Each structure stands twice: as structure tokens, then as C-alpha cells.
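*Asks:* Sharing a model that was predicted from the sequence below.
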Amino acid sequence: MSAAVINDTTVTELVGDAVAAPSMHNAQPWRFLYHRRDRTIDLYADPLRAMPTADPEGRALRIGCGAALLNLRVAAWHAGLCPEVSVSGERDASEPVATVRLREAAPHEIDHDLAGLYEMIGQRHTSRYPYAEEPLPDRLRQRLSGQAQAEGAMLSFPTGWHLALLLDVIEEAESDSAYTGDPDERKWVRTGTAESDTAPDGIPEYSLGARKREGRAPVRDFARGHAVTDRGAAAFERTPQLAVVSTQDDDPGEWLAAGQAMERVLLLATREGVASSFATQALERSHLRWLLRDPVRGAGPVQMILRLGYGPMGARTPRRAARDVLEITP
């Protein structure tokens, strides 16, 4: 693999891969600033795309930025570049959450584990459809856990009483949201053909998935409160497979690490033919989030809950163009 020339075109392509990352309600809460002189990319969290009701601390915002950072690293390694990353734990929105210095990498330096995930960046999509009851093989679960560990986080697969507890808490949060309404959620759901097909962000109508007729899969009904065409109803998993991303502490630096771990897990899962979606309902309720921890394992704060399984891989959702989120300076 020959190293790419580090210029504006290269950086724009890297950012184009970074913005394929998932984020809460597909709000895409990131900005990039490239400094030609020292070949560094500053990644900023965009407060204009924050969720004041569902994410008052900016935790989910940082997780989304972490996912974008992971994609940027994967794309850089694939291009033969070494991304040297420094992370900030500051909450100040005027400061970058991470800075990536680019340099040409020698062949022996390439992180082939990350570079090998590159093709999955464009194939990973959120799937809000039913999955098969077929469990993920233990060996695959171990590999997915290893991906999270490589980014400084933990990935566990709850079973038994812990899985039942998680599903109960998520259902309570979903019911609460249905009753009280969620302005953040309503803002980012795109309905109607015109808006759904042209908006560069948010959740388009075509990706809402089927309504849940039965089953315990924690699938969020984003169509609630919106006039949308009939999506039909389907039976979802009776025993969904959840994966919990947790960290040692609960601060901005750990949230960024959780986002990188989450995206690394999702890219490998995609390569292995595993569909995925998110179950964030309880994470958006501070009085419920603490209930999600596993007291037996002693794991730290829960940062994200993934639903994994074998089924439709989901449709591609819109992304803003790199030129809309990237600024280049001398």
C-alpha cells in the first residue's frame, strides 16, 4: 500500500469517511478544522446539534464524535497514513475534543486491524427491522469485546436476569417518552417524501422500520407523533441480543473512548454479517441510566446499548457533505 499525499483532497476524503459514523438521531454533531501547516485535523463537537432534553451533559454528543474519530483513524490507516491522536477531556465547546496529526506511515507501522475495517464504513447502517433468534457465536462475541477493549472500553452481552432488567428499564423509558413526548426526537425525524429524500441529516422515513407487533426487541418507534405512511407491523425477537458498552469512569474523555469502541465494534459486526441498531431510551433518562449497570461484574457506567443480530442490514441514511463540516486553514 503506497502512502497517500497529504493535501486538501486527501483530508476531504478522510473527513468524508469520518462523517459516515452514527450519531444520536443522526444529528451529525461534529466539525473539522484542518491546519495545512502542521497537517493536523481538529475535531470539534457542534453544540448547535446538541440534544438539550435527551443529552443535557453532551455525553451522546461526544460518543458520536468518538465514532467519527474512529472512522477517521480507519480511513487514515487504509490510506497509508499514521493518525497520531491527542484527546481533550475538557467540556469547553470552543476547544477540540480531539486533534489528529497526519504523517506518512512506514509499511511496518500500519495498523492492519483498523485498516481492514475500511470497507465497512460505507456498509454499516442502522437496522430497525426484526432479527433472527439465532445467537451470535461465542467466538464472535469475544472478538467484538476485544474491539471495545482495544479502545479502552468494555463490551458485555447480558443474559438471564440482567438482560430481563435491561429490557424492563428500556421499556419503561420508551413508555415515558411516549407519554411526555421528546422535542429532540421530533426535531430530527424526517417525514414526507420531500423532506425524507432531501434532508442531509436526521432520521428519514424510509429507515424507520416496521412497527413492533410483538417481541421484546428494544426498537424505538420514531414514527410516534408523526404522520407517516403505514410501515406495516412485524414480530421482533423474543430474546433480543444486546451488547453493553461501558467505561471505567464517566467523563468527556471516556465518552469519546466509548464512541470509538462502539464504532469499532459495529464495523467488525458489519463485516461478519451482523445487523445492528441502538437502544438509547434509558440512557436518556438520568434516573434510569444507573439501573443499567451490572452489579455482579462491577462494570463501570453504561455508555451505549447495542442490539445485534442476523437480519436486514438497514438502509443508508443521509450525511452532510465533507465540505459542509470541514474548514481548511493555512
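*Replies:* On my side now, so go ahead.

*Asks:* Going by C-alpha atoms from here, please, whenever you check contacts or count neighbours.
*Replies:* Noted.

*Asks:* Is there a neighbour count for Asp176? I'd like the number.
*Replies:* Neighbour count for Asp176, taken as other Cα atoms under 10 Å: 15.

*Asks:* got the buried residues for the strand or helix carrying it?
*Replies:* Secondary structure from DSSP states H and E places Asp176 in helix 160-180. Across helix 160-180, burial judged by 16 or more other Cα atoms under 10 Å covers 162-163, 165-167, 169-171, 173-174, 177.

*Asks:* helices or strands next to it in the packing?
*Replies:* Counting contacts by 3 or more Cα pairs under 8 Å, 6 or more residues apart in numbering; DSSP states H and E, there are no secondary-structure elements packed against helix 160-180.

*Asks:* in the next helix-or-strand element following it, what counts as buried?
*Replies:* Per DSSP H and E, the first helix or strand lying C-terminal to helix 160-180 is helix 183-188. Residues 184-186, 188 are the ones in helix 183-188 that count as buried (16+ other Cα under 10 Å).

*Asks:* Among these, which one lies nearest to Asp251?
*Replies:* Of all these, Asp184 has the smallest distance to Asp251: 22.5 Å, by Cα to Cα.

*Asks:* The closest one and Asn26, how far apart?
*Replies:* For Asp184, the distance to Asn26 equals 11 Å [Cα to Cα, to the nearest Å].

*Asks:* quick one: the helix holding Asp176 to chain centroid distance?
*Replies:* Relative to its chain's centre, helix 160-180 lies at 21 Å (Cα atoms, centre = their mean, to the nearest Å).

*Asks:* can you put the buried residues of helix 183-188 in a markdown table and add distance to Gln241?
*Replies:* Formatted as a markdown table, those follow (distance: Cα to Cα, whole Å):
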| residue | distance to Gln241 |
| --- | --- |
| Asp184 | 27 |
| Glu185 | 24 |
| Arg186 | 27 |
| Trp188 | 27 |
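
*Asks:* let's bring in a second one:
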Amino acid sequence: MTEQPLAPEQLRFLVAAAGAAPSLHNSQPWRFRPMPDSLGMYVYADLDRAVPITDPDGRALHVSVGAALFNLRVAGLRLGRDPEVRLLPDGAEPHLVATVRLARPSPTPLPFGRDLFKAIGQRHSSRQPFVNRDVPEVVSGELIAAALDEGAVLSLLEEAGVRRVLALTHDAERRTGTDLARVAETRTWLRLEKPAADGIPAAALGPQDHDAHVPMRSFTGRTPSTTASQRFEALPQLATLTTHGDRTSDWLRAGQAMERVWLLATAHGVRISVLHQAVEWPDTRWGLRDPDEGPGHVQLVLRLGYGPPGPATPRRPVDEILDLTGHTSTAG
């Protein structure tokens, strides 16, 4: 059985969900275009929204697009369609990072074990202190299995690993704060005074750790944050997300794994924030590896716990990221 072509409102539904994904500095570096037969979507990386000094090879950009791709898959399932994904389908068109075919009905209503669609709107980065409560092993096991299904390894760190990663993150945060070019680039994404459709609003900055246990990113560089410091957890619960390779396809898989883990965590009431600083410097990123786990490339460091939800961050309008130029739906 072949599904009917996607109607314009369904295309917008898919892209609205995709556009709710997390991205470095909330840059939202993605674009979408329906297939000519309206039975799928082309997913593009928008290099005009890159963060080139902090992310010179585009790794974080493609992780972000991978997260949007996963949201699109979840939204396709909500429409009752089975998403068939091809990564990097056309070498002659490097900005085209994936196609998502939505021509067949979904064989199962809950391919991820539960309905993750509601979590898309609830998922926010929480840069607030967490309470002293570990994520239960049964939930951790689900998160690890979810990442593995997407081709990545989620490793929840023991105390020695947490302290090693925190030290590397502290070092990276210090270096970033003294790099004038990086600080200037980050400040171009701050939206502190008036509403915008992208970037980092004042409400999302979050406090710094009063006791300096958790190195939260200072988006304003050396300038003191407008938010007073608070006491964070003494030993945060951290996890690394690792892929075997370190190519564009691996970055896209890491983004899908990150978002699947994040949505599942959200459904369980677990908050997440990303400690991204150490993956932005080659030497500290290399130091994030656990030699006992064999070869691999750490793509992200996640902080997990229980606490207040983070604030919603602004989103670009669907009409800015969905290209319907020359598209005529044949649905009806």
C-alpha cells in the first residue's frame, strides 16, 4: 500500500517538529524541501548558519542537523508513516545530508518503545542545578540501548571518569574565555534585549556554579553573567556519546542518537544539558576518550539529572526553513 502524498499542512507539521531540535548556540542550521512526489523530505545543512570558529569542521552543525532529522522521523511516525532514511544520498550535492521517504504506513505504532512525539515540545536544555538523585539503572539502560540503536555508544561515567571529564571541560572553558575571536563569535548569537527567532535569550544563559564544580558555559565570556551563581551538584552525572568513526555520517548518527536519548530522558522526567566545551578543542576532545573502551570519537558530553526544566528557546518560523518553491501538492 502506498500512502497519499503529504499535504502542505503535513509538510509544515513535519518541519515544525524537526525545527524544535537543539543546536549549537541555537543556530538552527537546517533547511527542508519536499520531494517532487510529496512522499518525503530532503534535509539540508544550512552552512550560512555555521559557527565557524568554534566549529571549524562543521561537526557540531551536522550533529544538530542529525537531531532535527530524528525529530522529523518521530513526526513522520505520528502521521502513521514509516520513515526510510538515507544519509548523504548525493555526493554531488554536499549540503543534502539526508532524504526521508514517507511513502509506507508504519508497521508498528511505537518503534522506539514509546511515543516520543510529545517529548519534542517538552525537551529543553536545563542549565540549572540538579538535585542529588541518580538516574535509575533501568532508565539509564533504556538510554544506552536507544543510543546503540542509532549507531552510537552512550557511556555513563563512574566517579573517576566524571572528574577527568570535568577537568577537561574546565580547561576548555578557560581557554575559550580567553580566545577573543571565539568569545566575539558566541556573542553574535546572544539575544539579550529583544525577542528573536534564533540564538540565546537571556533566560537560557543559566547561573554559574557557586562552588565551581560544574563548568557551565559562560556565553558572555569574561563579562559577569546577569544571573547570580547557585550551588550545583558536587559530582554531576555525566555521559559521553561516542561513535566509531568521525566523518559526516557519524556526526549525523550522533545527532540522531543524542535526540533520541534526550526525548526518551524527557519522557522519563530526566533533564539534560550539554557540556560542549571540551569537544571544541582537539586536545581536550581527545582526552575525553576512555582508553579502556577501545577506539572511538567522543561527539558530546551530556549532564543528566533531576531539576527544573530549562526555558524554551526561540524557533525560526516554518516558512523560513521549509522551501516550497515550485512545489505543488498532489494530495487530495
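*Replies:* Great, that's in hand. As the structure is a prediction and not an experimental result, all values here were calculated from the model.

*Asks:* Could I get the TM-score for this pair?
*Replies:* With the length set by TM-score structural alignment, normalised by the length of structure 1, the two chains reach a TM-score of 0.92; 322 aligned residues with a Cα RMSD of 2.0 Å.

*Asks:* Can you show me the helices along the stretch 101-250 of structure 2?
*Replies:* Assigned helices in the stretch 101-250 of structure 2, in chain order: 117-122, 137-149, 159-178, 180-187, 248-267 (criterion: DSSP state H, counting those that start in this stretch).

*Asks:* what helix or strand is the aligned residue in structure 1 for Arg315 of structure 2 on?
*Replies:* In structure 1, the residue paired with Arg315 of structure 2 is Arg319, using TM-score structural alignment. Using DSSP H and E, Arg319 of structure 1 sits within no helix or strand.

*Asks:* Arg319 of structure 1: how many residues sit nearby?
*Replies:* Per other Cα under 10 Å, the neighbour tally for Arg319 of structure 1 reads 18.

*Asks:* what sits against it?
*Replies:* 19-20, 28, 200-201 (Cα atoms under 8 Å, 6 or more residues apart in numbering).

*Asks:* Distance-wise, check it relative to Gly160 of structure 1.
*Replies:* 38 Å.

*Asks:* how about stretch 288-306 of structure 1: buried residues?
*Replies:* For stretch 288-306 of structure 1, burial by neighbour count (16+ other Cα under 10 Å) applies to 289, 291-294, 299-306.

*Asks:* for stretch 47-61 of structure 1, same thing?
*Replies:* Judged by neighbour count (16+ other Cα under 10 Å), stretch 47-61 of structure 1 contains these buried residues: 50-51, 54-55, 58-61.

*Asks:* Identify the residues contacting that stretch?
*Replies:* Stretch 47-61 of structure 1 has contacts (Cα under 8 Å, 6+ apart) with 23-24, 27-29, 45, 93, 182-184, 252, 255, 284-285.

*Asks:* Residue in structure 1 paired with Ala197 of structure 2?
*Replies:* Here Ala197 of structure 2 is matched to Pro200 in structure 1, going by TM-score structural alignment.

*Asks:* Any idea how many residues pack against the aligned residue in structure 2 for Gly232 of structure 1?
*Replies:* Under the alignment (TM-score structural alignment), Gly232 of structure 1 pairs with Ala228 of structure 2. Per other Cα under 10 Å, the neighbour tally for Ala228 of structure 2 reads 11.

*Asks:* thought Ala228 of structure 2 was touching Pro207?
*Replies:* Yes - look at Ala228 of structure 2 against Pro207 with Cα atoms under 8 Å: they come within range, at 5.9 Å.

*Asks:* Between the two ends of stretch 43-55 of structure 1, what distance do you get?
*Replies:* First-to-last residue span, stretch 43-55 of structure 1, Cα to Cα: 20 Å.

*Asks:* In structure 2, which residues correspond to it?
*Replies:* Going by TM-score structural alignment: stretch 43-55 of structure 1 matches residues 43-55.

*Asks:* what's near enough to touch Ala20 of structure 2?
*Replies:* For Ala20 of structure 2, the contact set (Cα under 8 Å, 6+ apart) comprises 68, 71, 120-121, 315.
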